[in-house]
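>>> I would like the atomic coordinates for the input below:
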Amino acid sequence: MTATVGNPGSTTTEYKRSASRFTDRITADGREGRPVEAGRYRLVVSRACPWANRSLIVRRLLGLEDAISLAVTDPLQDERSWRFTLDPEGRDPVLGIAFLAEAYEAREPGYDGGVSVPAVVDVTGGEVVTNDYQRITLDLATEWTALHREGAPDLYPEPLREEIDTVMEDVYRNLNNGVYQAGFAKSQRAYERAYRNLFACWDRLSERLTDRRYLVGESITEADVRLFTTLVRFDAVYHGHFKCNRNKLSEDPVLWAYARDLFQTPGFGDTVDFDHIKRHYHQVHTDINPTQIVPLGPDLSAWLTPHHRAELGGRPFGEGTPPGPVPVDEEVPPRGRAVRD
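Coordinates of the predicted model:
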């Protein structure tokens, strides 16, 4: 994910997320050194990671599957972090590498820092361009417009950006990152602070969404993408594994209906692999779960139950249309999907 797992070596009692090491941008005019170019870049993700899940969703919604190829890592890491053991012979078929760390090394010989996803790799040289998870999706929405599918939604509409940014900052600070601050806290005080901030934000969001379908405006924006990737993992891992247990998502009628609405929207639920999510958190975080036992629950079929959020109005894609079917080679395996009883 975006920081070394468990934040080892920290001398504080609070979890501190590592900053993205590589922050080059890929822009329409190439003004920062890398131009938008179909087929030149490969998006490397773990389906377990909420930060990488953002880029998967945005890539789907905008129809960029043919423009940016996809590499999916094993949900389990070893001492060299993210690895391509899901691919034949344990190597990514495009980049030819066994570990994402090799693309970091290609960018900066001798690099010994954290290796995180999502990462965008330049196929022509095999080096990582960016692991700036906050910027990647915004640039996909605003710089890659020439390669968007017909009917792609505007996920970062200019008139709403100030409000979107304000909402996203609250969501990031207290919920997206807050679950990690609670889960990796090294003192009771640090844990309780993160827990209280998390659920204060939770309550603000629940109230905000009581009478509106989406966080900002009448259609899906980047803010909804960022909130969804935490909510979809909440009951499966954060509630128990990270001790964020004031209540489950499924016990909040507003946020549970909101999350199901998004999950059932093309481009959201079809990117989620619950098997990868549960195995990563419960088997990699051995300081939290030394037995590495993976829970069987929760019941995933509940994600497909009616949500009735359409009654609030709004149009998921604004003036646009839903994305097409998931490419066959990018489908989530049956073990990781929510299916109806």
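
>>> okay, CA-based contacts and neighbour counts for the rest of this
Noted.

>>> Now R135: which helix or strand?
Counting by DSSP states H and E, the element that carries R135 is helix 133-142.

>>> I have a second one here; can you model it like the first so I can compare?
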Amino acid sequence: MTAYVEPSFERDTNYIDDRITKDSPTWPVEPGRYRLVVSRACPWASRLTTVRRLLGLEDAISLGVCGPTHDADSWTFDLDPGGLDPVLKMPRLKDAFENRQPGYPRGITVPALVDLPTRSVVTNDFPQMDIDLIEQWDAFHRDGAPDLYPQALRAEMDPVMKRIYTEVNNGVYRCGFAGEQPAYDAAYDRLFTALDWLEERLTDRRYLVGDHITLADVRLFTTLVRFDPVYHGHFKCNRAKLIEFPALWAYARDLFQTPGFGDTVDFEQIKRHYYVVHSDINPTGIVPKGPDLSGWMTPHGRESLGGSAFGDGTAPGAIAEGERVDPADNPAVGPDGVLHRSN
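Coordinates of the predicted model:
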């Protein structure tokens, strides 16, 4: 019997949409109370990892990191000693969802914010979570933290971010999980129409909106950094590689070399997740050795377009030792967790 395959991909967005806010009687902003659970493989989780680092929220919200692979049941803490998250003392993220709702019926997803006193999930609603880190946790931002969602730019930012989400972030999945040729063809055309638009937009401006990095750049970067290692081949997004888009490739390198972006990227975990977990697309489970990653730290030349990464702010400080990416998984990262330019 042949398994039924959906002709076109539709993302399940039925998340736990509770929020941690300043005035919430249930989930108030409270440093030390919550743990952000991510996987470095997941682009949606990477958004939160980057925003947390850029804003300097490491002391306010702790970080739990799941391994890059999971089964149909849950993400697991297999990177930690004994396979247990050292703070939550649980082997699977599913346990935190079950603590919130026994028999939890929906997907176990990262990123998730977990309440430490009850060891239960508060929210996995990633589209709202990064905005709340910006707006609700501002009392705990580091000195010099950038304004990632400026009020004066929101009228321009919001439609840009919406198009990035629907056409690029989700567009690569629409290609990869298409179950019929017409659905794939349509998804492919939509994706590259959007990438062509971004290539043109970024030809004469350094950042997507304004003259310093914003949340729009964070949300686009997490897809761009996965494009050549995963989406180009695995998801059949193969009209062109990222390195074949002059402006987009230079823009991506500019962001990658900015503290908070490239120093949180784990290329090996990214590849292992997609090529191992998606057994319907890659039944052999073979993880490709490529692509060559040496170009990520080469000069990008974007300084000539003006602007600066952090505007009137400053770069985040050093990454805590326990949160550093393994240099074996990102050749641009040194043992100290700092990005080092290619020779």
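
>>> Find me the equivalent region of the helix holding R135 of the first structure in the second structure.
Helix 133-142 of the first structure corresponds to residues 126-135 of the second structure when matched by TM-score structural alignment.

>>> How about the contacts made by T123 of the second structure?
Applying CA atoms under 8 Å, 6 or more residues apart in numbering to T123 of the second structure gives the contacts Y15, I16, D17, D18, R19, A112, L113, V114.

>>> Whatever residue of the first structure lines up with R219 of the second structure: neighbour count?
Residue pairing (TM-score structural alignment): R219 of the second structure is matched to R226 of the first structure. Here the count is done by other CA atoms under 10 Å, and R226 of the first structure has 23 residues near it.

>>> Looks like R226 of the first structure contacts M168 (just checking).
Yes. Applying CA atoms under 8 Å, one finds R226 of the first structure in contact with M168, separated by 7.3 Å.

>>> Which residue in the first structure occupies the aligned position of A96 of the second structure?
For A96 of the second structure, the equivalent position in the first structure is taken to be A103, counting by TM-score structural alignment.

>>> leaving aside the residues next to it on the chain, what's closest to that match?
Once flanking residues are discounted, A103 of the first structure sits nearest to E127: 4.6 Å by CA to CA, 6 or more residues apart in numbering.

>>> which outside residues touch stretch 16-24 of the second structure?
W27, P28, V29, V122, T123, N124, D125, M129, D132, Q136, W137.

>>> Where in the first structure does it align, residue-wise?
Under the criterion TM-score structural alignment, stretch 16-24 of the second structure matches residues 22-30.

>>> Off-centre distance for the matching stretch?
Its chain's C-alpha centre and that of stretch 22-30 of the first structure lie 20 Å apart, by CA atoms, centre = their mean, to the nearest Å.

>>> cool, and stretch 231-245 of the second structure?
When distances are taken as CA atoms, centre = their mean, stretch 231-245 of the second structure is centred 18 Å away from the chain's centroid.

>>> Likewise for stretch 82-97 of the second structure?
21 Å.

>>> ok, now stretch 141-160 of the second structure?
Centroid separation for stretch 141-160 of the second structure versus its chain: 18 Å, with CA atoms, centre = their mean.

>>> Assign a three-state SS to the closest residue to the match of R219 of the second structure other than its chain neighbours, would you?
Ranked by CA to CA, 6+ apart and with sequence neighbours excluded, the top spatial neighbour of R226 of the first structure is R54, at 6.3 Å. On the three-state scheme (DSSP: H, G, I helix; E, B strand; the rest coil), R54 of the first structure is labelled helix.
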